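1. no sequence on this one, just coordinates:
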């Protein structure tokens, strides 16, 4: 990457404290990633925005705030810039007539902000389509059902690459999943609307202009370029769950299994690592640890073997 090009990041961690959906490691995940971005990948601290629902957070990771942060990042982008989004939190799915998941069901994937104002695969498609030529947008989503979170992005490592895994002891593991039934029940309680359609509840709660483009009346599926600069590293396949690990109150060690695997690979691999290598090695880490989730890679053919975040080699020490 040329000198002077920007590196911009938005990091979102949702633990949903004091709710039935509480997680423990998501905020830890994004703070760990922030350190890696600054120390290893040359991101300036002022260009890394962190949104969490930790106590006393000034800006909560609501749907509106996450959309604002992502839109601002894309608006700032110029050709050659590197954009990065790391999400750790709940993921979900809802029925769709547009595509089929690996298990044969028609569904769309989404991340779940702290206020349940879903951000969908269509929203990420729109963001990627707005990139200036030559800019890249890499997403790590450590959430359930995250495979395919950029709508229509090409699968490079996915369900066809599944390897057998051992069962994981679930005593310290919580799935980052909110089922469609739970999602619909929660939104129905909030909106008071009697409808089986998620979009009607969200529009009633947040207004037509404040919800995912997937539910907007004016939404049209435009043509997607044959190749683009969207790169998705998902924590699991679209029909799988991702694990949130808590090793106990005494140690305070809590983390997302996929985020932790990414950190381990980057720590072990000091040099350049491609997107393909990072996902493949993260899969191997999770397999050794006994997890049943399978991280996936969605990107153009060219970006599959491109260097993760296009990082420059670090100068050799003279000591």
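-> Perfect, thanks for sending it. These numbers come from a predicted model, not from an experiment.
2. from here on, contacts and neighbour counts on C-alpha atoms
-> Fine.
3. tell me the contacts of the most centrally placed residue in the chain?
-> Per CA atoms, centre = their mean, the C-alpha nearest to the average position across the chain is that of residue 141, at 2.0 Å. By CA atoms under 8 Å, 6 or more residues apart in numbering, the contact list for residue 141 reads 86-88, 232-235.
4. could you redo the last one with a cut-off of 10 Å?
-> Taking CA atoms under 10 Å, 6 or more residues apart in numbering as the contact definition, residue 141 lies against 12, 85-91, 111, 147, 149, 232-236, 242, 258-259, 295.
5. now, these that are in helices?
-> Among the contacts of residue 141, the residues falling in helices (DSSP state H) are 258-259.
6. out of the contacts of residue 141, which are buried?
-> Buried subset of those (neighbour count, 16 or more other CA atoms under 10 Å): 12, 85-91, 111, 147, 149, 232-236, 242, 258-259, 295.
7. now do the helices in this protein.
-> 26-39, 63-76, 121-129, 180-191, 198-206, 257-268, 275-289, 301-304.
8. here's the one I want to compare it with:
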């Protein structure tokens, strides 16, 4: 029966070409992961949906609506035992929380190419729709990505260690973040509304396609917050950094090499160096070590149930040729 389980993936790479927020390695990240999913983890290429903003590409644009539709479609197809994977490489952002009692807390979001933010609450709602026994692994190579699945249990979190950058590192890097002020400025130019409330702009411009975080009244969010106690589920988040850190986009163009996201590349290195089965915990800890060795100051984190922390990454079988 196990051989009949589906392996489905949605891969999103946003380089924001010809904009002030341009990155260089995000599309390379998801193309590399697509190869790895097929060659190592047994994914059928036809079961992998790719969304990039590569000029001239035939893939759908990674707008907020398109990304959410692709994820919803993947989950709608899922049955017990299936393995689902979502890889996002692009900008992240954070904005002040409206939850009661959290005046200094932030909510995390990814920044699709049209700035229609997809928030931690959206990812929580997707995880809640998973059939029992179906895992969704979410690898987010973006700034502030720790905590992108709201209420997911922290397994490997903020580090108290201080790592100094290696001054000999000959790499040009860009933080994969768009400050909320910049997003507000962009959206204000579209809505012509004078307010610093991000939700007002998103609802005005994107309507029903805006994040649930902004659709629900604040008192509903508070009730949601109270009712969602931490409980084991099938969401697995591998974040490129902590919720208060940035993730690096590396552009080694001085040597003619390919640009890449630091975390995506670290995971690729870990998988190449360890052909056997690795747990989700091992992937994150080994990626942390790679980044520390490279002198890149960001700390990947893991959020999932206790069981999934020690489960095999993408459920690779110990004696499998995948």
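-> Good, I have the coordinates. Computed from a predicted model, the values in this text were never measured in an experiment.
9. separation between the closest residue to residue 99 of the first structure other than its chain neighbours and residue 117 of the first structure?
-> Once flanking residues are discounted, residue 99 of the first structure sits nearest to residue 106: 5.3 Å by CA to CA, 6 or more residues apart in numbering. Distance, residue 106 of the first structure to residue 117 of the first structure, using CA to CA, to the nearest Å: 21 Å.
10. neighbour count for those two, which is higher?
-> Using other CA atoms under 10 Å, the more surrounded residue of residue 106 of the first structure and residue 117 is residue 117, with 24 against 15.
11. now that one. Nearest residue, chain neighbours left out?
-> residue 63 (4.9 Å).
12. show me what contacts that neighbour?
-> 111-119, 206, 210-212.
13. separation between the aligned partner of residue 295 of the second structure in the first structure and residue 210 of the first structure?
-> Correspondence of residue 295 of the second structure to the first structure, assessed by TM-score structural alignment: residue 290. In this view, residue 290 of the first structure and residue 210 of the first structure are 40 Å apart by CA to CA.
14. cool, and residue 258 of the first structure?
-> For residue 258 of the first structure, the distance to residue 210 of the first structure (CA to CA) stands at 30 Å.
15. run a quick neighbour tally on residue 72 of the first structure.
-> Other residues within reach of residue 72 of the first structure, judged by other CA under 10 Å, total 12.
16. filter the contacts of residue 63 of the first structure to the buried ones?
-> 111-114, 116-119, 210-212.
17. measure the spatially closest residue to residue 203 of the first structure that is not a sequence neighbour to residue 221 of the first structure for me?
-> In space, and not counting its chain neighbours, residue 203 of the first structure is closest to residue 211: 6.3 Å by CA to CA, 6+ apart. Noted for residue 211 of the first structure: a distance of 17 Å to residue 221 of the first structure, by CA to CA.
18. then residue 256 of the first structure?
-> For residue 256 of the first structure, the distance to residue 221 of the first structure (CA to CA) stands at 33 Å.
19. neighbour-wise, which of those two wins?
-> Neighbour tally, residue 256 of the first structure and residue 221, criterion other CA under 10 Å: the higher count belongs to residue 256, 30 against 9.
20. which residues touch the nearest residue to residue 162 of the first structure once chain neighbours are set aside?
-> Nearest non-adjacent residue to residue 162 of the first structure, counting by CA to CA, 6+ apart: residue 294, 6.7 Å away. Applying CA under 10 Å, 6+ apart to residue 294 of the first structure gives the contacts 147, 157-159, 161-165, 234-238, 240-242, 258, 279-280, 282-284, 286-287.
21. before we move on, back to that, which ones are touching the residue nearest to residue 203 of the first structure?
-> Counted by CA under 10 Å, 6+ apart, residue 211 of the first structure has contacts 63-64, 67, 117-120, 123, 199, 202-205.
22. again, but for residue 267 of the first structure
-> Contacts for residue 267 of the first structure (CA under 10 Å, 6+ apart) come out as 36, 261.
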